[in-house]
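Colleague: Show me the folded form of this:
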Amino acid sequence: MTIAISIKVNDGIVLAADSASSMIIKNNDGSSGVINVYENGNKVANLHKDIPVGIITWGAGSIGVASTSTLIKDFRKLITEDPEHKIDPESYTVEEIAHKFFDFIYNDHYQQEFEAWESIQRPSLGFIIAGYSTGATLAEQWQIDILEGGFSHGPFISRDKEEVGATWSGAPEAISRLVLGYSENFPNVLLMSGVEPEQVGKIMRVASEVVQAPIFIPAMPIKDAIDIAHFLVDTTIKYVKYNPGPNTVGGPIEIAAITKHEGFKWITRKHYFNNDIN
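Modeller: A predicted model of the protein is given here:
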C-alpha cells in the first residue's frame, strides 16, 4: 500500500508520497498477507535532468528482482543516453514520454516477468507522469494503470493543461472522506440499503457537487499546493496508523514540485547519507 498524490494548479504540479514498502505474500486462492513493512521506498522521481517532467508510482514495489524505483532510473538513462529512445529536450511532449515509459515498464518488463504467472497473482501498480511539454504554458499529467491480473489501462491523460485538481491513489480512504466528504465504500452502502443501481450514480454525482471540499483552487500558489500535499499524505499516514492492521502507509514524506521555469525541484526527500555531506 501507499499514498501517492498529484496536485495540479496553474503554477505547476506537486507530486507527493509516503515511503512505506510492504512485503506481501499471495496465496493460490487469491488471499494475501503483509509479512513486513519497510519505510524507505522511493515513489517520486525526476524522469530527465534537463526537462520539467516527473513521475510518481503506487502499487507493486518491484517487477521481478528490480524495484520500481530502479526501473524508473533505468528508463531515465534510456531516454537520456540511448540513441534509439533519446528524448530531445528542445522538442518533446509529456504524452511521448508517457508512451515510451508504458512500452518500457509494461511491454518490456511487466509482461515478460509475469507472463507465466496465474492472472490472480499478477500485481497491480500505477504511475502518473506529469510536467510540461516543449513550449507549453501549463502542465499536464498522464496516467498508467496496471490492474490486478495484468490488464493495462493507459497511457491516458488524467489532467489536461487547463484542468486543475488532485489525484490520489493507493490508500484513498482518508483523503476521500476529508476532501470528497464520503467513504470509498459509500456506493456499496447505498446498494446494501436498497437503492436501485441506476440511482447510485446520480446520488454520487450530487454528493460530489454538494459535500466536496473546494480546496484546490487554480490560482493557488505552488507553495500552498505543496503544503496541502504534505497535509494529505501526513493525514493518511496517521489514519492508517490508528486503524487495525499493519502500518502500510508511513515513513518519510517525499515531495517534488514541477514548474515552468524552475523545472523539477525536490521540496523534501530522503537521504542515504548525513545531510552535512549531501
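Colleague: C-alpha only now, for contacts and for neighbours.
Modeller: Fine.
Colleague: helix or strand for the closest residue to S6 other than its chain neighbours, which one?
Modeller: Nearest residue to S6, sequence neighbours excluded (CA to CA, 6 or more residues apart in numbering): L15, at 4.7 Å. Assigned by DSSP states H and E, L15 belongs to strand 12-17.
Colleague: Tell me which residues of that strand come out buried.
Modeller: Residues of strand 12-17 classed as buried: G12, I13, V14, L15, A16, A17 (neighbour count, 16 or more other CA atoms under 10 Å).
Colleague: just checking, next helix/strand downstream of it?
Modeller: Scanning forward in sequence from strand 12-17 by DSSP H and E, the next helix or strand is strand 21-26.
Colleague: From the contact counts, what lies against that following strand?
Modeller: For strand 21-26, the packing partners by 3 or more CA pairs under 8 Å, 6 or more residues apart in numbering; DSSP states H and E come out as strand 32-38.
Colleague: Check the secondary structure at the residue lying farthest from the centre of the chain for me.
Modeller: The C-alpha centroid of the chain is most remote from G194, which lies 34.6 Å away (CA atoms, centre = their mean). Under DSSP: H, G, I helix; E, B strand; the rest coil, G194 falls in the coil class.
Colleague: just Y272 next, same as before
Modeller: Of the three states, Y272 takes coil under three-state DSSP.
Colleague: Tell me, how many residues neighbour it?
Modeller: 7 (other CA atoms under 10 Å).
Colleague: burial of P244, as a residue count?
Modeller: Close neighbours of P244, defined as other CA under 10 Å, add up to 7.
Colleague: Against F101, how distant is the residue nearest to S6?
Modeller: Separation of L15 from F101 (CA to CA, to the nearest Å) stands at 18 Å.
Colleague: go on, D88?
Modeller: D88 sits 15 Å away from F101, going by CA to CA.
Colleague: ok, now S133?
Modeller: Taking CA to CA, one finds S133 at 15 Å from F101.
Colleague: Which one of D88 and F101 is surrounded by more residues?
Modeller: F101 (23 against 13).
Colleague: SS state for the nearest residue to Y182 once chain neighbours are set aside?
Modeller: Distance criterion CA to CA, 6+ apart; nearest residue to Y182, sequence neighbours excluded, is S176 at 6.2 Å. Under three-state DSSP, the three-state class of S176 is helix.
Colleague: Please give the structure of this sequence too, so both can be compared:
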Amino acid sequence: MATDSASSFASGMVYNHSRKIVNLREGLPIGAMATGAGGIGNESIDTLLKDLRCRFNGKDAAYVNWTLDPDHYSMQDIALRVREFLFEEKSMAHGATTSTKVRLCGYSASKPLAEVWEVSLNGQACPEPVCVQNEQEFGLRWDGEYEALDRLVFGLGTRFNDFAVKHGSSAQQALELREKLVPELYELLFVEAMPMKDAIDLARFLVETTIGFVKFSVSRPKTVGGPIQIAAITKHEGFQWIQHGYSLT
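Modeller: This is a model prediction of the structure:
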C-alpha cells in the first residue's frame, strides 16, 4: 500500500501532509487507504479511521460488539462496518456531501491470501462494498489520479475514448478499439509472489511517477504531492510501516 500525502477539501484547499494509510486493527493484517475528500464534517479521514480502529480493538465501551475476534472475521465484514461508520454514521449526519473512496487491504481470519475491498462514498450514494481483488487475483491497483499510471501501464490515457470519438469513431468503436489496444500495449511491471522488497520499490516508483507527472503538468490541478507513505501487509508479519511520510512531533 502506497500513497502520497495530499488531501483536497470542498473549500478548494489542498494540504500535503495528510495521513491516508491506517492499520485498522492492531496486531491484525488489515489496512485502509483513502482517496478523495480529506475529511467528513470537521474530522479528517485519518482521525475517523483511527476512531474506527478503537472500536475494532475493543477500546470503545459504547461499541463493544464491533470488537474484532482475531480468529473469526472477514474482510467483507470489515468493509460493511467501514461503510456503516463513514457513510451512515458520519457522512449522513453532515448532509451526505462527501466524496471519498476507501480501499481495505488484508487477510481474512485463517485465509492464506489477501483481498482488497472498496467502500465508495459519493454524496448521497454509497453502494454496498465490493471486492476489487479476490484471493486468487494479484497485480497493480490504483485510484485517485489515474492519468500517469493509465498511460504508463495501459499505454493509453484516460480520455482515449473521448478523443477517438472526436476524430470520427462512434462511442462503441472507441470502446472496442481500446479493448483491443490495451492488451497489446500493457506494460507488465510485476510477477506473482514477487519479493516484498521489490513490491515496495515498485509501489514507491508508481507514487513518485504520479507525483512528478502532476507536479510538472501545466494544466492539471496540484492534487497529488507531499511525502510518500508506504505500508506492507503480509500473512505472517501483519501490518508493517515501511515509510511514514512524516512524523508527528
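Colleague: Could you get me the TM-score between them?
Modeller: The pair, once superposed, lands on a TM-score of 0.93 when counted by TM-score structural alignment, normalised by the length of the second structure; 243 aligned residues with a CA RMSD of 1.4 Å.
Colleague: Identify the residue of the second structure aligned to G194 of the first structure.
Modeller: By TM-score structural alignment, G194 of the first structure lines up with G168 in the second structure.
Colleague: from memory the residue nearest to S6 of the first structure sits against I7, does it?
Modeller: Yes: contact criterion CA atoms under 8 Å: L15 of the first structure and I7 qualify, at 6.7 Å.
Colleague: if we can go back for a sec, other residues contacting the strand holding L15 of the first structure?
Modeller: Applying CA atoms under 8 Å, 6 or more residues apart in numbering, the external contacts of strand 12-17 of the first structure come out as 2-8, 43-44, 55-56, 130-131, 138-139, 222, 225-226, 229-230, 233, 253-260.
Colleague: got it, and stretch 80-92 of the first structure?
Modeller: By CA under 8 Å, 6+ apart, stretch 80-92 of the first structure touches H48, D50, I51, L78, I79, I97, K100, S133, T134.
Colleague: Go again with 6 Å.
Modeller: With contacts defined as CA atoms under 6 Å, 6 or more residues apart in numbering, stretch 80-92 of the first structure is touched by I79, T134.
Colleague: next one: stretch 24-31 of the second structure
Modeller: V22, N23, R53, F56, N57, L104, C105, G106, Y107, I233, G238, F239.
Colleague: Let me know the closest of the residues you listed to S11 of the second structure.
Modeller: Checking those against S11 of the second structure by CA to CA gives V22 as the nearest, at 24.8 Å.
Colleague: Is the equivalent of the closest one over in the first structure in a helix, a strand, or coil?
Modeller: Matched to the first structure by TM-score structural alignment, V22 of the second structure sits across from A45. Secondary structure for A45 of the first structure, judged by three-state DSSP, is strand.
Colleague: so how far is T80 of the first structure from K86 of the first structure?
Modeller: 5 Å.
Colleague: scratch that, E39 of the first structure
Modeller: Applying CA to CA to E39 of the first structure and T80 of the first structure gives a distance of 30 Å.
Colleague: The longest helix along the second structure: what's the following helix or strand?
Modeller: Using DSSP state H, we find that the single longest helix of the second structure is helix 196-216. Following helix 196-216 of the second structure in sequence order, the next helix or strand is strand 229-234 (DSSP H and E).
Colleague: what about whichever helix or strand comes after that next one, how far off from the first structure?
Modeller: Heading C-terminal from strand 229-234 of the second structure, the first helix or strand you meet, by DSSP H and E, is strand 238-243. Compared with the first structure after fitting, strand 238-243 of the second structure deviates on average by 0.3 Å (mean CA distance after the TM-score superposition for the first structure).
Colleague: any idea how far the residue mapped onto N42 of the second structure from the first structure lies from Y110 of the first structure?
Modeller: Aligned by TM-score structural alignment, N42 of the second structure pairs with V65 of the first structure. V65 of the first structure is 12 Å from Y110 of the first structure, where distance means CA to CA.
Colleague: more crowded one of the two?
Modeller: When neighbours are counted by other CA under 10 Å, V65 of the first structure and Y110 differ, and Y110 comes out ahead with 20 against 8.
Colleague: Tell me which residues are up against stretch 196-209 of the second structure.
Modeller: The contact list for stretch 196-209 of the second structure (CA under 6 Å, 6+ apart) reads A2.
Colleague: coming back round to it: what is in contact with V65 and Y110 of the first structure at once?
Modeller: Listed as contacting both V65 of the first structure and Y110 by CA under 6 Å, 6+ apart is no residue at all.
Colleague: Can you report how many residues lie near whatever residue of the second structure lines up with S176 of the first structure?
Modeller: Residue correspondence to the second structure (TM-score structural alignment): S176 of the first structure is matched to D150. D150 of the second structure has 16 neighbouring residues, counting by other CA under 10 Å.
Colleague: What distance do you get for D150 of the second structure to E26 of the second structure?
Modeller: Using CA to CA, we find D150 of the second structure at a distance of 34 Å from E26 of the second structure.
Colleague: Also S8 of the second structure?
Modeller: In terms of CA to CA, S8 of the second structure sits 28 Å off from E26 of the second structure.
Colleague: what's the answer for V165 of the second structure, then?
Modeller: With CA to CA as the criterion, V165 of the second structure and E26 of the second structure are 50 Å apart.
Colleague: same deal with D69 of the second structure?
Modeller: From D69 of the second structure to E26 of the second structure the distance is 12 Å (CA to CA).
Colleague: Now do the contacts for the alignment partner in the first structure of L185 of the second structure.
Modeller: Applying TM-score structural alignment, one finds that L185 of the second structure aligns to V211 in the first structure. V211 of the first structure is in contact with G181, counting by CA under 6 Å, 6+ apart.
Colleague: Tell me the secondary structure at whatever residue of the first structure lines up with A109 of the second structure.
Modeller: In the first structure, the residue matched to A109 of the second structure (TM-score structural alignment) is T134. Following three-state DSSP, T134 of the first structure is assigned to coil.
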